[in-house]
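J.: Got a predicted model here, sequence first, then my questions.
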Amino acid sequence: MSDRKLIQQFVDSFAKLDDMLLLESNYPELVVDQTAEEWETWNAIPVWQPASISTPLEALDSLYNAIGGGPLPCLYEALILTYRWLEVDLKVFELFANPPGEGLGGLINSISKRQYSTENLLFPRYIPFARAGAGFHDPVCFDTSQMSDQRDCPIVRIDHEALMCDSKIVERERPWKSFRDAVTEVVFSS
């Protein structure tokens, strides 16, 4: 399967796994147009959908500067340069938002707003891109110290309490050998 098709199937799975409620109205590009019948009550909550918004390759430079290096897995880079979305619960992990805007500033903000994780994770080359699903706060990271020749790397779940309390990196698990494996699992579980 081509990367383009796999990314499309991954993005299509967002609506199958998450309720896609739009709790903030800062991103009109993502709002799903509702018909009058769907808006029968005054308290209806709007929903969002991912948008295909092309981002120039040069935008990766600002992301790499923010995280202290690069590259990231090829499939992830293709995803963030092709689509924009809000934080989405994919059950196996909650993918950080890559909202519309100039460059990848929204994604950088999504990564860096979890201060306890980014300060301690970036040095050993763990790059957070999600957090554990089911209400857990453990960061889910790319272990870029083990980047393969095909530009993919293992995914690691880090214990957030050890990070917050002791500034220690404690791996809870390595649920996937690659981002491609994680994406494939999400696609086939939706």
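T.: It's in.
J.: C-alpha only now, for contacts and for neighbours.
T.: Will do.
J.: Would you agree residue 171 is in contact with residue 155?
T.: No - when contacts are counted by Cα atoms under 8 Å, residue 171 is not listed as touching residue 155 (10.4 Å).
J.: put this beside the first:
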Amino acid sequence: MPAKILFLLLVLALSGCASLQPPSSTATASAAARSVAMANRDAEAAQQRLAAVAAQRAGAEQQFCPNWRQALGQARRNAMGCARMPLGEQATCWQAVSQWTQEESRYFHALAPLFQEGAYATPAAQAARFFDLAQGWAITCQDGQKACSAASGHQQMDDHKNVVNRFCSR
């Protein structure tokens, strides 16, 4: 009896192996076609992303100098406005200027990855650095006119400003 059971199990095991069929060439071709289609979709999506970045970069380049000039003009108006305010209101004014310059700095810093090593990369970095320093200056000015006048960094701010102005005057 045990020999019959072993024989029966062996026959069943062999019949199971015999029923497995290798994949058909149609299934293999279908899988390959799906892989190619997915690769093509991925490549097309990547091309669309690159085109979108290129369009965004072109728009940012076109707006860079006008935005710089506008921000620089606003910075001058803000500084003159705070300096003309009554002494008791100047600290609040300089605090607002500090917040505004921080936003401008963030804007110009955000351009860095978009411009990456292109012609606008250095001017954008210089503009960001200008507004970083302007923010520090505005914070110092909150302590009064003497602190504002004695603050360092004016030459560095002018250097950064001049680099951007030269770039934008071409």
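T.: Thanks, I have the structure now. Computed from a predicted structure; not experimentally measured.
J.: TM-score them against each other, please.
T.: The TM-score (TM-score structural alignment, normalised by the length of the second structure) is 0.24; 71 aligned residues with a Cα RMSD of 5.4 Å.
J.: more crowded one of residue 171 and residue 155 of the first structure?
T.: Per other Cα atoms under 10 Å, whichever of residue 171 of the first structure and residue 155 has more neighbours is residue 155, with 26 against 14.
J.: so what's that one up against?
T.: 140-143, 174-179 (Cα atoms under 8 Å, 6 or more residues apart in numbering).
J.: Secondary structure and distance to residue 189 of the first structure added to these, as CSV?
T.: Formatted as CSV, the contacts of residue 155 of the first structure follow (DSSP: H, G, I helix; E, B strand; the rest coil; distance: Cα to Cα, whole Å):
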residue, secondary structure, distance to residue 189 of the first structure
140, strand, 19
141, strand, 21
142, strand, 21
143, strand, 24
174, strand, 19
175, strand, 15
176, strand, 15
177, coil, 17
178, coil, 17
179, helix, 15
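J.: okay, those in CSV with neighbour count next?
T.: Output for the contacts of residue 155 of the first structure, formatted as CSV (neighbours: other Cα atoms under 10 Å):
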residue, neighbour count
140, 30
141, 25
142, 25
143, 25
174, 15
175, 14
176, 16
177, 15
178, 22
179, 21
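J.: quick one: which of those residues is nearest to residue 74 of the first structure?
T.: Ranked by distance to residue 74 of the first structure (Cα to Cα), the contacts of residue 155 of the first structure are led by residue 179 at 9.0 Å.
J.: quick one: that closest one and residue 75 touch, right?
T.: Yes - here residue 179 of the first structure reaches residue 75: they are 7.3 Å apart, a contact under Cα under 8 Å.
J.: Looking at the contacts of residue 155 of the first structure, spot the one nearest residue 120 of the first structure.
T.: Proximity of the contacts of residue 155 of the first structure to residue 120 of the first structure (Cα to Cα) peaks at residue 141, which lies at 12.1 Å.
J.: For that closest one, which residues are in contact?
T.: By Cα under 8 Å, 6+ apart, the contact list for residue 141 of the first structure reads 126-130, 155-158.
J.: Now intersect those with the strands, please.
T.: 126-130, 155-158 (DSSP state E).
J.: Distance to residue 164 of the first structure added to those, as CSV?
T.: Output for those, formatted as CSV (distance: Cα to Cα, whole Å):
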residue, distance to residue 164 of the first structure
126, 16
127, 16
128, 15
129, 18
130, 17
155, 20
156, 17
157, 15
158, 11
